[in-house]
Every structure is written in C-alpha cells, then in structure tokens.
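Q: Okay, here's the prediction I keep looking at, along with the sequence it came from:
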Amino acid sequence: GIVYFLYHPVLWPSFARVVAPLFVILLAVMGIWFAIAYPPHAVIFVLMNGPVGLLSSAFMVCRQAYMIYGILARTFFLKKELRNLFDMILKLKGLEDLLANASLDFAEEIDAEFYTRIQQSVIYKLRARYRKFVFRMTSPYLLFKALILFPIQFIPVVGPLIMALMNSVDIARAAQARYFQLKQWTPRDIRVFTRRRYGSYWTFGAVAGVLETIPVLGMFFSFTNTTGAALWAARLEKKARRKSPQS
C-alpha cells in the first residue's frame, strides 16, 4: 500500500486535505491533556519511582493524549477521506460497477432527510456509543477482555505493539469494511469470508496495526493501509469473478 500510494499522485489529495487540521488537533490535544493530566501523573510516578517518574509520567500522558487524538481524528476527519480513497482505488482497478451499491448509502438522505439529519447529530452518535458501551460493560467476556487489555496499551513501546498483534484480524476487517459494505454482506458473511483467510487477515492486520501505532506518522499509514486494503479487495473481487463469471 505504501509504494502504490507514493507512486500515484492522484491519491495524495485525500491525505493533503486533512494534514493541517490533524496537526492543529494534535497540538491542541497534547497541550490541553498535558496541562490537565501531567501534574497528577507526575506526583504519583515520582512517589513510586523517584525523579525518573517525571519522564515516565510524561511518556504516559503523551500516549494518552495521542489515543484521544486518534479517536477524534478518525471520528471527525479520516472516516470520509479513507472511504473516498478506497473507492478511488477500486475505480483505478476497473471495479466501477462495484461502486454502484454505494448509492444505497445515501437512500436515507433522499427518502428521509430529517431522519438522516438526526442520525448524524452528535446526540444520536453519543447515544449509540453509550448503548454500545453498556452492552460491553454488561457482557462478562467483553468486560474481562477490556479490563485485561486496557492497561496493556499503556506499557511503553511494547504495549501498543501487543495490542496491534492481538487485534490484528479485527484491524484487517475494519480496513476492508468498505468492501464488505459494497458487497452488501451480513456480519455472518464477513466472518465466514475472513475465517477462510485467517492467516492473510492476521498478517495484514498485524503490519497495519504496528504501523498505525507510530506517533504522528500513524495517520499517514492509515491512508497507506487503506490503500493496501483496497488493492487486496480488488484482487479478491477479480479472483472471485474469474471463478464465477455470472456473479
């Protein structure tokens, strides 16, 4: 994905449009979170580790701020650009017909503009996330998983890498979510499809996840990972069509 993205300037605007706002958000989040969270962290870490705690607490706070920045960036800036990038690559690979299903994404806007406006509102999104959070917190397995895995990501250097490896298949599925959407597959269809290619999805997700943990550059790698996922989806689609020409 990295090589293809760099050698196709037509793809660059998708990244260029978000560089400035993402940089501003990064500085703002880092500054605000450091001012709020560093003093209490520093006190605790100094009491536990002595003067070295000043450095380790700074690293911890920076890591937390970067996580917050990542959530904001993906929620408000990257989602649409990454989807458009995915679609553009499918077009470059001659799969324009697959994008015909994309019009279905906007049916709600045509037939029920008011409903769509509510659906896209901040309150609706917060409510949906709250319901998802409650479900996770009331599921014993997911609660146990969250309690075990959450502290791991704060381990310096190694923590994010461990998380990327443990969630590699989910990362790969998320990277190809647009392809699954265009195919109009159900969650069960997606699970069956990815399980048959578990090794490939684990490998792709592991590499993509590790690249996206790199501070600052991680957002650039989000675009190259999406590029790689789209190229992979194009190969899978063409292979499926060769096997089943009528599909």
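A: Okay, I see it.

Q: all contacts plus neighbour counts: C-alpha atoms, from now on.
A: OK.

Q: in stretch 29-44, what's buried?
A: Within stretch 29-44, the residues that count as buried by 16 or more other Cα atoms under 10 Å are 29, 30, 33, 34, 37, 38, 41, 42.

Q: any idea which of those is the one closest to residue 196?
A: When the buried residues of stretch 29-44 are compared for distance to residue 196 (Cα to Cα), residue 29 wins out at 40.9 Å.

Q: what sits against that closest one?
A: 65, 66, 68, 69 (Cα atoms under 8 Å, 6 or more residues apart in numbering).

Q: Could you dump the buried residues of stretch 29-44 into CSV and include secondary structure?
A: Converted to CSV, the buried residues of stretch 29-44 look like this (DSSP: H, G, I helix; E, B strand; the rest coil):
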residue, secondary structure
29, helix
30, helix
33, helix
34, helix
37, helix
38, helix
41, helix
42, helix
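
Q: which of the residues you listed sit farthest apart?
A: Checking these with Cα to Cα, the most distant pair is 29 and 42, at 18.4 Å.

Q: who touches the host helix or strand of residue 162?
A: For residue 162, the element it lies in under DSSP states H and E is helix 158-166. Outside helix 158-166, the residues within contact range by Cα under 8 Å, 6+ apart are 149, 152, 153, 154, 171, 205, 206, 209, 210, 213.

Q: put this beside the first:
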Amino acid sequence: MSNNFVESVQSKAQEVAKEDFSRAKVLINDAAKSGSYLYPVKGIVYFATHKSLWKPLLSKLAPTIALSVGVVTSMFAFTYLPQLALLVFVNGPLAVFTTVLLILSESATIISLVSRNFLLQDALLDTFDGTLVSKNATGLVTEGRQLKSGADPIDRLGKILKSPFSRFSPKALVRYVMYLPLNFIPVVGTVAFILVNGRSRGQSVHDRYFQLKRWSASQRSSWLSEHTGPYAAFGTVATLLEMVPVASILFSFTNAVGAALWAADIEAKENQMSHGTAPSLRETAKKAE
C-alpha cells in the first residue's frame, strides 16, 4: 500500500513537471516568435537617435540621478554585509555576486517606487505618447490627450485627458518581498527571482496603450493572458536594464520608448484592434506572427 502511494505521488509529480515544462516551452516559443525581447533594445536605439524624446528625461535628470546614487550607495553601505552573511550559508563563494544582484534589484525597486510616484510619472507618460506621435499613431494618442500642430513630437503634446500610470501597488510590493527568499537558492534562485519580477513588470508596460484603446479590464486580462510569453520576455529584459546602477532611470525612459514602439507596431499590423470591442485574440496572435 505504501509503495503504491509513493509510486502514485511520483507519477503525479512527473506529470505535473511535464505539464509545467511543456507550458514553459510554449511561453518561450511565443516570446521568441514575437521578438518582444528586442523592443527594450530598440527603445535604446530609437531614444538615442531621436533627440526630441530626450526632453522629458532632461527635465528630471538632476533629481533622479541624485535619487539613484543615494539609494544604491545607501543600500550597499547598510545592507550588503548583513545580506551577504545570510546568503553565504546557501550560496557559498557565489554569495558575493548574488548579494550584489539582490541589492541592485532591491535598489531598482526602491528607485522605481519613489521616482514613478513623485518624479517621473508625467515625464514617462510624455515619452510614451511622444514616441507614438513620432510613429504617426496620432489618432491613438488623441484618445488620451490633446495634440498641437507642429513637427516635434514632444512639443505637440497638449493637455493630458487621461493619466494611466497608477501609484505603486501594495500587491506588487508584497509579491516582491514574498519572492525574495528565492535568492537563497544559488544562481538558479536569483535568475528565477529576476524572471518572476520581469513577468510582473511586463504586465504593466502597455497600461497606457490599453487605456488609449479603451479596453475594459477583462479585455486587458484576456490579451495579457494570451500573450504571457512576449510580455514576460519584454519585462525581463526591461528589469535587467533597470537594475543597472544610476543608469536605471535612463533605461526607464528607453523602456517606455520600447513599449511605445511595440504598441505602434501592434497597431500598424492589427487594424481590427482599433475597434472598441475586444479583438479575436487567437487570430490576432496568429496574424502577428
């Protein structure tokens, strides 16, 4: 009886592991086909070659650099040794590196929390909308703000009619703290921690786009569920970029550009998405491929 129970548990565990592996394989395949992981990089290139998009960042540069330097310096000064002491028991010599990654991730979260709530909210919104204008998606942008005449995409941005960037979610903070223990698992745990946070990050990159599309909460949820792999891939790359000390703020803006470029490409390929009703998600995904 005992042997049968053990065999049953082992069989069920193998079945679950097989299903999870198959699901992960599908998500990775979807992400690879979509090319979403390239958009954060495209955002860097596009931002670098379109100086008009620098204006929102430059207007916030001094306070955000001061914030980044202050947070990263303080985190390493006050938390590196205590966290190293904990991680060394499970990671051994690798704890020197995994602790650095952990602190960078923690610092990025703090910087994002403070900057997005108090410094960058409107600037990131202007960057996203300005990128859409530069990609001739003006009809989409007018759903959320007034546009002026002219050639400069940032100068064309008028009064904001709808502001989508919500305050830092307590749920996001709880999720972040909940998965912190993953870092106690050597290497694999740290990678898993980054992937988990990357997936969470990816869920919010098109909040503005969905708002401009006037999609309901159920439509957004269905679309994100249908495209979990691509959004997780974008979010993971974006998270890694925003973990870079000091430069994390710059990458927040280039990631906003990348997200807008992705939205503009979706809009260009999927004319049916411009209707008020939800698109056929499965058909849309197939066409996008």
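A: Yep, that arrived. Since this is a predicted model, take the numbers as computed values, not measurements.

Q: so what number do they get for TM-score?
A: Once superposed, the chains reach a TM-score of 0.67 (TM-score structural alignment, normalised by the length of the first structure), with 217 aligned residues with a Cα RMSD of 4.2 Å.

Q: next SSE after the helix holding residue 162 of the first structure?
A: helix 168-175.

Q: matching residues in the second structure for that following helix?
A: Under TM-score structural alignment, the alignment places helix 168-175 of the first structure onto residues 198-205 of the second structure.

Q: rewinding a little: nearest to residue 234 of the first structure, out of the buried residues of stretch 29-44 of the first structure: which one, please.
A: residue 29 (36.9 Å).

Q: Look up how far residue 3 of the first structure lies from that closest one.
A: 31 Å (Cα to Cα, to the nearest Å).

Q: what's the answer for residue 24 of the first structure, then?
A: The value you get for residue 24 of the first structure to residue 3 of the first structure, if Cα to Cα is used, is 27 Å.

Q: Can you get me a residue count around residue 112 of the second structure?
A: Neighbour count of residue 112 of the second structure, defined by other Cα atoms under 10 Å: 20.

Q: State the helix or strand in which it lies.
A: Using DSSP H and E, residue 112 of the second structure falls in helix 95-118.

Q: Mind giving me the packing neighbours of that helix?
A: Using 3 or more Cα pairs under 8 Å, 6 or more residues apart in numbering; DSSP states H and E, the elements in contact with helix 95-118 of the second structure are helix 55-91, helix 188-202.

Q: I figured residue 137 of the first structure hits residue 143, correct?
A: Yes. Contact status for residue 137 of the first structure versus residue 143: in contact at 5.3 Å, counting by Cα atoms under 8 Å.

Q: Can you show me the helices along the second structure?
A: 2-34, 39-49, 55-91, 95-118, 121-134, 138-141, 170-178, 188-202, 207-212, 217-226, 228-242, 248-269, 281-288 (DSSP state H).

Q: which of the ones you listed is buried the deepest?
A: When you average the neighbours per residue for each of the helices of the second structure (mean count of other Cα atoms under 10 Å), helix 228-242 leads with a mean of 25.

Q: Find me the equivalent region of that one in the first structure.
A: Aligned using TM-score structural alignment, helix 228-242 of the second structure spans residues 198-212 in the first structure.

Q: Would you mind getting the average deviation of that stretch from the second structure?
A: With mean Cα distance after the TM-score superposition for the first structure, stretch 198-212 of the first structure departs from the second structure by a mean of 1.9 Å once superposed.

Q: who's in contact with that stretch?
A: Here stretch 198-212 of the first structure has contacts from 160-161, 164-165, 167-173, 194, 218-219, 221-222, 225, using Cα under 8 Å, 6+ apart.

Q: could you redo the last one with a cut-off of 6 Å?
A: If you take Cα atoms under 6 Å, 6 or more residues apart in numbering as the criterion, stretch 198-212 of the first structure is touched by 161, 164, 165, 168, 169, 171, 172, 218, 221, 225.

Q: What lines up with the last one in the second structure?
A: Aligned counterpart of residue 225 of the first structure in the second structure: residue 255 (TM-score structural alignment).

Q: Enumerate every residue touching its match.
A: Contacts of residue 255 of the second structure by Cα under 6 Å, 6+ apart are 40, 43.

Q: And for residue 83 of the first structure?
A: Counting by Cα under 6 Å, 6+ apart, there are no residues that residue 83 of the first structure touches.

Q: Tell me the counterpart of it in the second structure.
A: In the second structure, residue 83 of the first structure lands on residue 125 (TM-score structural alignment).

Q: So that match versus residue 252 of the second structure, what's the distance?
A: Taken as Cα to Cα, the span from residue 125 of the second structure to residue 252 of the second structure is 11 Å.

Q: go on, residue 207 of the second structure?
A: Residue 207 of the second structure is 15 Å from residue 252 of the second structure, by Cα to Cα.

Q: Likewise for residue 83 of the second structure?
A: Taking Cα to Cα, one finds residue 83 of the second structure at 27 Å from residue 252 of the second structure.

Q: quick one: terminal-to-terminal distance for stretch 118-127 of the first structure?
A: Start-to-end span of stretch 118-127 of the first structure (Cα to Cα) is 12 Å.

Q: One more: stretch 146-154 of the first structure?
A: First-to-last residue span, stretch 146-154 of the first structure, Cα to Cα: 13 Å.

Q: hmm, who's touching it?
A: 159, 160.

Q: Show me how far that stretch is from its chain's centre.
A: Mean C-alpha position of stretch 146-154 of the first structure versus that of the full chain (Cα atoms, centre = their mean, to the nearest Å) differs by 18 Å.
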